[in-house]
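K.L.:
what would the 3D arrangement of this be:
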Amino acid sequence: MALFFRKARAKGAEHSPTPPTEKGTSSVSRETGVVLPDGPKRAAFDREDDDWGLGLDDEYGIEVDPSGPPLSLPRPLTPRVFVVANQKGGVGKTTTTVNIAAALAFGGLNVLVVDTDPQGNASTALGVEHGPGTAGTYEVLLDGARISDLVQRSPHTPNLHVLPAAIDLATAELELVNESGRESRMKRALADYIESSAVDYVFLDCPPSLGLLTLNALVAATEIMVPIQCEYYALEGVSQLVRTIDRVKGNLNDSLELSTVVLTMFDSRNNLSREVAREVRTHFAAQTLDVEIPRSVRIAEAPSYGQTVLTYQPKSAGAVAYVKAAEQIATSIKEAGDK
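P.N.:
I've put the predicted structure just below:
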């Protein structure tokens, strides 16, 4: 059966590039207790149009209770460094990176997001400047600049800093080829940043390829987070990634472990989504998070406003699902350095 997607239209108003300015009240997740920020209320949308034919926000069955107690997430014993990677594109790598990072920051933890994708989508979602010429990941990799000198604080999210990626980063792959120690440049830069800061979590958002940018992220990290889209062919990219991980472990980074799998774009009404989720949990039983991230209009809309879904629509099912995912990561027994 064909799915028909209709663009959401505000009743009686043209769609605006900026969200409505009316503020909502802070909300607290009934499931986790994490305080979510004030978010802009969306204009009233037609029920039929707002669903885009899916309607999963309401179907997912998650609500928030503004009367619940706030939760302070526990700090790891040592900083945890995640590379968020999957060779298959369109699986929600950047979306997962920015929303989990934001959720951890709202839980009181200090978080750094390193944008290693020349498209700069993570920088966009976190509201930091990354236009042409903006100093960031390129200068760290090519010029040996210090991360602490170039990070920007996200305007929407407390305790969250971003090393931005400008379009200049697109040439870095070619320029790094003849450089000595080209695979370990990010690792050295992050070691310096971790030593000089109080960071708890680092997330490296990668492009959907296995070039030197992704390789630098794999060498710099100790844990891998793999978002897997609950659709056909989802496991093909993961099997390729596992082979790459084995090669990196054997040659460049023995401490790298696949610790976290996040199921994204999940549709509970879709048999294929449920089958893919079961297959993933069979292959990665210990690594797969309990919560699935639903396919959500709110999650898809948020980056166009330079926000995560936690600040754009904090009461949506997608926002609460990412908060639950972040809580499970923060409270997991395995800490960075525990093998």
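K.L.:
please make it C-alpha for all contacts and neighbour counts, starting now.
P.N.:
Fine.
K.L.:
ok, and the closest non-adjacent residue to Val226?
P.N.:
Excluding its sequence neighbours, the residue lying closest to Val226 (C-alpha to C-alpha, 6 or more residues apart in numbering) is Val261, at 4.8 Å.
K.L.:
am I right that that neighbour sits in a helix?
P.N.:
No: secondary structure of Val261 (DSSP: H, G, I helix; E, B strand; the rest coil): strand, not part of a helix.
K.L.:
that one against Gln229, yeah?
P.N.:
No: using C-alpha atoms under 8 Å, Val261 is not in contact with Gln229; the gap is 10.5 Å.
K.L.:
neighbour-wise, which of the two wins?
P.N.:
More crowded of Val261 and Gln229, by other C-alpha atoms under 10 Å: Gln229, with 25 against 21.
K.L.:
what residues are up against the more buried one?
P.N.:
Residues in contact with Gln229 (C-alpha atoms under 8 Å, 6 or more residues apart in numbering) are Gly90, Val91, Gly92, Leu263, Thr264, Met265, Phe266.
K.L.:
in ChimeraX, select just the buried ones from the residues you listed.
P.N.:
Here is the ChimeraX command that selects only those of the contacts of Gln229 that count as buried (16 or more other C-alpha atoms under 10 Å):
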select :91,92,263,264,265,266
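K.L.:
just the element for the nearest residue to Val35 once chain neighbours are set aside, please.
P.N.:
Using C-alpha to C-alpha, 6+ apart and skipping the chain neighbours, the partner closest in space to Val35 is Val28 (4.5 Å). According to DSSP states H and E, Val28 maps onto strand 27-28.
K.L.:
following the chain onward from that strand, which element is next?
P.N.:
Immediately after strand 27-28, counting by DSSP H and E, sits strand 35-36.
K.L.:
same for that next one, what does it pack against?
P.N.:
Packed against strand 35-36 by the contact rule (3 or more C-alpha pairs under 8 Å, 6 or more residues apart in numbering; DSSP states H and E) you find strand 27-28.
K.L.:
ok, Leu36 to Ala300 distance?
P.N.:
Distance, Leu36 to Ala300, using C-alpha to C-alpha, to the nearest Å: 19 Å.
K.L.:
second chain to compare with the first, below:
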Amino acid sequence: MKKTKIICFANNKGGSGKSTTCGNVGYGLTLRGKKVLLIDGDMQLNLSLSLFDEDQVLSLAKGEKNLYEAIRKGEDLQSYILSTKYENLDIIPSSTLMSSIEYELFSKWQREFILKKGLKKIVEDKKYDYILIDAPPTLGGWVMNILCASDEVIIPVEATPWGLFGIGNMFEFIEQVKEINSNLKIAGILITKVDTRKSYFKQTIEDLRNIENIPVFQTVIRVDSAVEWSQDNNMPVLAYKKSSRSGNEYLELTDEILKRR
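P.N.:
Next up, the predicted model:
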């Protein structure tokens, strides 16, 4: 069996579609016969909400079996994995207490590698083909932890006038992390929330594809109300309405990721 690949979805700008992309790619990979573990690394709980209803997510967030508790205690993450109703798709849920994770990391030895250490046995077990991590929209010790634990990073970027704002800071941060995790690669920029009725998205795509040495996925994710309906039903859009435009686009993106393995 091939080595488990760890991919994180990160952008220091909120609203770029990180959680939606992470959840839908994860589900898409299961449709392609892969075993996937999702890790919700964001206090907003959106990735967890894409698979469980609000009451269950809040209960998990307040309980003992979530990512915050595992990191706080410095424990192996295997016992924090939850099954979902979807075959071959598991998750480690988040907690609203992730807002204080920087404080928890501050006093720990080799704090940049706490998440990597927690994942060590899971990776060695080779139960999963992919581990996908949803990172919060910040640049700090916790996101550094996520990047240090990852093989690749996918950067979703919203196709709006403000979508590119701060992306240079993201690139600089990744370069800093590479000094610690030299194997980290940018898998690509994913252009999201494309509204083809507006001409600005063409400029965004052109600007991104002109950035030297930074790959951009051919697949773009267009605006689609099916995404909001799927979120309202706590489901990946591919599970909610497989025939939807966005469902097909996320599956195309999944296939692009698989081809690059």
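K.L.:
on that earlier part again, what range does the strand holding Val28 of structure 1 cover in structure 2?
P.N.:
The aligned range for strand 27-28 of structure 1 in structure 2 is empty, by TM-score structural alignment.
K.L.:
ok, now stretch 181-189 of structure 1?
P.N.:
Using TM-score structural alignment, stretch 181-189 of structure 1 pairs with 110-118 in structure 2.
K.L.:
what's in contact with that stretch?
P.N.:
With contact meaning C-alpha under 8 Å, 6+ apart, stretch 110-118 of structure 2 is reached by 70-71, 74-77, 105, 141-142, 144-146, 148-149.
K.L.:
same question, stretch 67-79 of structure 2
P.N.:
39-41, 65, 80, 92-95, 97-98, 101, 104-105, 114-115, 117-122.
K.L.:
still on that earlier bit, map the residue nearest to Val226 of structure 1 onto structure 2.
P.N.:
Under the alignment by TM-score structural alignment, Val261 of structure 1 pairs with Ile189 in structure 2.
K.L.:
in three-state terms, label Val81 of structure 1 for me.
P.N.:
Going by three-state DSSP: Val81 of structure 1 is strand.
K.L.:
right, and it touches Met225 too?
P.N.:
No: using C-alpha under 8 Å, Val81 of structure 1 makes no contact with Met225, being 10.0 Å away.
K.L.:
could I get the full set of strands for the stretch 151-300 of structure 1?
P.N.:
Secondary structure of the stretch 151-300 of structure 1 by DSSP state E, counting those that start in this stretch: the strands cover 152-153, 160-163, 201-205, 223-229, 257-264.
K.L.:
next, the contact list for Glu223 of structure 1, please.
P.N.:
Glu223 of structure 1 is in contact with Arg80, Val81, Phe82, Val83, Leu256, Glu257, Leu258, Ser259, Thr260, Ala336, counting by C-alpha under 8 Å, 6+ apart.
K.L.:
what's it aligned with over in structure 2?
P.N.:
Matched across to structure 2, Glu223 of structure 1 falls on Glu152, judged by TM-score structural alignment.
K.L.:
what of Ala319 of structure 1?
P.N.:
Alignment note (TM-score structural alignment): Ala319 of structure 1 maps to Gly247 of structure 2.
K.L.:
secondary structure element holding its match?
P.N.:
Assigned by DSSP H and E, Gly247 of structure 2 falls within helix 245-259.
K.L.:
mean shift of that helix relative to structure 1?
P.N.:
Aligned to structure 1 and superposed, helix 245-259 of structure 2 gives a mean residue distance of 0.5 Å (mean C-alpha distance after the TM-score superposition for structure 1).
K.L.:
list the contacts for Tyr200 of structure 2?
P.N.:
Shown in contact with Tyr200 of structure 2 (C-alpha under 8 Å, 6+ apart): Ala159, Thr160, Pro161.
K.L.:
for the alignment partner in structure 1 of it, give its distance to Glu231 of structure 1.
P.N.:
Matched by TM-score structural alignment, Tyr200 of structure 2 corresponds to Leu272 in structure 1. Per C-alpha to C-alpha, Leu272 of structure 1 is found 7 Å from Glu231 of structure 1.
K.L.:
tally up the residues packed near the aligned partner of Leu67 of structure 2 in structure 1, please.
P.N.:
Per TM-score structural alignment, the equivalent position to Leu67 of structure 2 in structure 1 is Thr137. By other C-alpha under 10 Å, the residues close to Thr137 of structure 1 number 30.
K.L.:
next: Gly26 of structure 2.
P.N.:
So Gly26 of structure 2, with other C-alpha under 10 Å, has 27 neighbours.
K.L.:
where is the longest helix in structure 1?
P.N.:
As assigned by DSSP state H, the longest helix anywhere in structure 1 is helix 234-251.
K.L.:
what residues sit buried inside it?
P.N.:
Buried residues in helix 234-251 of structure 1, defined by neighbour count with 16+ other C-alpha under 10 Å: Ala234, Leu235, Gly237, Val238, Leu241, Thr244, Ile245, Val248, Lys249.
K.L.:
ok, these vs Asp205 of structure 1, which is closest?
P.N.:
Using C-alpha to C-alpha, Leu241 is the member of the buried residues of helix 234-251 of structure 1 that sits closest to Asp205 of structure 1, with 14.9 Å.
K.L.:
for the stretch 51-200 of structure 2, what spans make up the helices?
P.N.:
54-62, 67-73, 101-106, 114-125, 141-149, 167-178, 200-209 (DSSP state H, counting those that start in this stretch).
K.L.:
what's the closest of those to Lys85 of structure 2?
P.N.:
Nearest to Lys85 of structure 2 among the helices of the stretch 51-200 of structure 2 is helix 54-62 (13.2 Å), distances taken as C-alpha to C-alpha.
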